[in-house]
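Novice: need a 3D model of the following:
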Amino acid sequence: MLPESKVINFMGWRKTCATISIVLLLVSIVSLAVRGIEFGLDFTGGSQVELGFDRPADLPTIRSVLAEEGLENPVAVLFGSDSEVLVRTQDALREGALEELEERLAALGSDVQLEEQRNAPSNQTRFAEILVISGASEDQLRGANLFPQRYFGDTAFGTEGDRVTVSIQNSLDNVYTQSLIGVLEEATGASIELRRSEFVGPQVGDELRDQGGLGLLFALAVVMIYVAIRFQYKFSVGGVVALVHDVIIVLGVFSLLGMDFDLTVLAAVLAVIGYSLNDTIVVFDRVRENFRIIRRGSPKEIINTSLTQTLERTLLTSMTTLLVLVVLYVFGGELIRGFAFALLVGVLVGTYSSIYVSANILVTLKLTKEDLMPPQKEGEEQEDMMP
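Specialist: This is a model prediction of the structure:
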């Protein structure tokens, strides 16, 4: 056993640290229950547009324009170069086009309204959608110039009883995108080209969220089985409690700060599970070894010795990882900032839980040397009794 002066009494603080952990968990759980998590575009559905500028993009101006347009949680980040911008919003862009169109129709009279939108028949490959308008004549709609070609493309008018049909070449998503590009060109003075426009439906988002949650639970179950097989069930309980502790606190921090939770953050949470488990396994391995070789000393003293022996390795690993994550958070750009922040929180909490949660559980469950004695082989007792 290490000299007494060199052994840090970690378990002397076990009750204080347990209280801190319980408080952090309660705050996180309450925040998750009351405020919830701000799910990002990957989970809620929304639109994503990639724009190409003919000059370096002015992100502050672009973000100001997006906010003025009333988009929900808009994000504008550089994508690939300083002239490529990725715009993400939780709105369906077609809703913006419909709102603008309905405002223009209302200006013609209170009875003029958009009644229906439907996809164009498959044999009309020239057009994308058909709008059905009531309360106005075809001549009124033509004269009001409600469907400028720059945004709607080619149009064709028709009648269905007392209603007017307008076939448009561009979909309403594309219409609003082109309108937004026009506003951005006017604000920035740049020429903008649409590179790509995508829509993520809420149904897809729900599926991603459910599968992500199942993946998280599956990872915890596999960890519990693995640790139980490699060590002993008390270690398994300690390891999984530490992982649950880490995950809930990371989620709680995102809930308290109102940060977007997307697939990159979910990947970071899963990475935190792996990192924290690796650190915990190193501690468990030393605990098991010392329980078998140290003849004297209480379980708390042996655990203190094991934690002291692994402390330098734990701190060095955590510090080097944190340095990389800080650089990634500061210089990595907005797209991966949530990922880097989740890992920063996770590594800090995971380092703490490897010492003061997993080891604390071992003391609480009264781990003894008998729990870690290798099983005796059949016939071994008779062989020992032979002369």
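Novice: can we go C-alpha only for contacts and neighbour counts from here?
Specialist: OK.
Novice: what ranges do the strands span in the stretch 201-350 of the chain?
Specialist: In the stretch 201-350 of the chain, the segments counted as strands under DSSP state E, counting those that start in this stretch are 260-261.
Novice: go through the helix ranked longest in the chain and flag the buried ones.
Specialist: Across the chain, the longest stretch assigned as helix under DSSP state H is helix 299-331. Across helix 299-331, burial judged by 16 or more other CA atoms under 10 Å covers 299-311, 314, 318, 322, 325-326, 328-329.
Novice: quick one more, to check against the first:
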Amino acid sequence: MKPLHLVPDDVNIPFLKFRKIFYIVSLLMVLVSVGLFFAKGLNFGIDFRGGILIEIKTDGPADISGLRNNLGSLGLGDVSIQEFGSSDDVLIQLQRQDGDEKAQMAALATVTKALGENVTIRRSELVGPKVGGELKQAGTYSVVIALLLIMIYIWFRFEWQFAVASVVALLHDVLITVGFFVVTGVQFDLATLAAVLTVAGYSINDTVVVFDRIREYLRKFRKMDIPELLDLSINSTLSRTTMTSFTTLLALIALFAFGGEAIRGFTMALIFGIVIGTYSSICVASPLLIVLNLRRKIPEGEEAPQAGA
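Specialist: As a prediction, the model looks like this:
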């Protein structure tokens, strides 16, 4: 039985020929993502903006529209109600009320009374604005520190051109994934932040595989032009890259379909991020080495071929 290959082993796609198109497409996606972020902003969850979270279990399938009308009439501001796993598990989120903790507790008591005796309150949480602000700051720091550490690692393992290209590709992935959340309006919380960092790790893994092959071929094919060598490196790892992404996506799609509301934002971020990460590893990171003027180390006395424009 022959092994499954999504891409033939002898594939020869001229990726570098279309690098200017890739640059334009990627730049447009990044600019749109950044523009929408500043214009519209993310739909932050209670983790970041503060508020009240209540998880309940109803006696039978939950009447979401009835709950929404009931709680919406209490005058407590924005109320978000959604199924949380099974049809009788419901997650209620309320905006933070004006006032101190007593005001939050009063709002919680009002909601509890309005829900009646036919529901079981499994948990309730209060998140203050100070905690939410601290979590936002910590989340930003975590992304920046992760990118810096990855850059340092790639710099030591390869050369500075590889480090810069990898970090540019990672920034590309992170910014476009954040733009995805702005466009879709999916709630952005600690779980989805973890997904963004996971996407960065997945993307750099793909990129390092291609970079390893580039470094190997720089030593092996001393007379080959750099653009041709980069194409050869990408194509020789393309089967592995697509198969890894495909099998990962199969698992994530199953989680998205059957994992419930609790992890839906997390899986959506991973699905979109893996597609973007695979694209950036192939179409952004490696072609950037041309822009960064990558050169092979040639033994003394041997003339180096010039890279294509």
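Novice: for the two chains, what TM-score is obtained?
Specialist: TM-score for the superposed chains, counting by TM-score structural alignment, normalised by the length of the second structure: 0.86, backed by 290 aligned residues with a CA RMSD of 2.3 Å.
Novice: average gap between the longest helix of the first structure and the second structure?
Specialist: Superposed on the second structure, helix 299-331 of the first structure shows a mean distance to its aligned partners of 0.9 Å (mean CA distance after the TM-score superposition for the first structure).
Novice: could you tell me where that helix falls in the second structure?
Specialist: Per the alignment by TM-score structural alignment, helix 299-331 of the first structure matches residues 226-258 in the second structure.
Novice: run the chain-centre distance for the matching stretch.
Specialist: With CA atoms, centre = their mean, to the nearest Å as the basis, stretch 226-258 of the second structure stands 16 Å off its chain's centre.
Novice: and stretch 96-103 of the first structure, by the same measure?
Specialist: Remark: stretch 96-103 of the first structure is offset 32 Å from the chain centroid, using CA atoms, centre = their mean.
Novice: contacts for that stretch?
Specialist: For stretch 96-103 of the first structure, contacts defined as CA atoms under 8 Å, 6 or more residues apart in numbering pick out 113, 114, 146, 172, 173, 175, 176.
Novice: of these, grab the buried ones for PyMOL.
Specialist: Per 16+ other CA under 10 Å, the buried members of the contacts of stretch 96-103 of the first structure correspond to this PyMOL selection:
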select buried, resi 113+114+172+173+175+176
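Novice: of the contacts of stretch 96-103 of the first structure, which belong to strands?
Specialist: The strands, defined by DSSP state E, take in 113, 114 from these.
Novice: just the contacts of stretch 96-103 of the first structure: which are in helices?
Specialist: Short answer: those in helices (DSSP H) are 172, 173, 175, 176.
Novice: closest to residue 6 of the first structure out of those residues?
Specialist: Comparing those against residue 6 of the first structure with CA to CA places residue 173 closest, at 67.5 Å.
Novice: next, count neighbours for the residue nearest to the closest one when sequence neighbours are not counted.
Specialist: Spatial nearest neighbour of residue 173 of the first structure, chain neighbours left out: residue 94 (4.2 Å); criterion: CA to CA, 6 or more residues apart in numbering. If you count neighbours by other CA atoms under 10 Å, residue 94 of the first structure ends up with 17.
Novice: same check on residue 155 of the second structure?
Specialist: When neighbours are defined as other CA under 10 Å, residue 155 of the second structure has 16 of them.
Novice: turn the ones in helices among the contacts of stretch 96-103 of the first structure into a markdown table, columns for distance to residue 355 of the first structure.
Specialist: Listed next are those as a markdown table, based on distance: CA to CA, whole Å:
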| residue | distance to residue 355 of the first structure |
| --- | --- |
| 172 | 56 |
| 173 | 53 |
| 175 | 57 |
| 176 | 54 |
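Novice: out of these, which is nearest to residue 7 of the first structure?
Specialist: Of all these, residue 7 of the first structure sits closest to residue 173, with 65.7 Å by CA to CA.
Novice: what's the closest of the contacts of stretch 96-103 of the first structure to residue 342 of the first structure?
Specialist: For the contacts of stretch 96-103 of the first structure, the residue nearest residue 342 of the first structure by CA to CA is residue 173; the value is 33.1 Å.
Novice: and the closest one, how far from residue 97 of the first structure?
Specialist: 7 Å (CA to CA, to the nearest Å).
Novice: how about residue 319 of the first structure?
Specialist: 50 Å.
Novice: repeat that for residue 234 of the first structure.
Specialist: Residue 234 of the first structure is 59 Å from residue 97 of the first structure, by CA to CA.
Novice: same question for residue 290 of the first structure.
Specialist: Taken as CA to CA, the span from residue 290 of the first structure to residue 97 of the first structure is 69 Å.
Novice: quick one: residues contacting the closest residue to residue 252 of the first structure other than its chain neighbours.
Specialist: Of all residues not flanking residue 252 of the first structure in the chain, residue 28 sits nearest, at 4.0 Å (CA to CA, 6+ apart). By CA under 8 Å, 6+ apart, residue 28 of the first structure lies in contact with 248, 249, 251, 252, 253, 255, 256.
Novice: in a helix, residue 28 of the first structure, correct?
Specialist: Yes: under DSSP: H, G, I helix; E, B strand; the rest coil, residue 28 of the first structure falls within a helix.
Novice: residue in the second structure paired with it?
Specialist: Under the alignment defined by TM-score structural alignment, residue 28 of the first structure is paired with residue 33 of the second structure.
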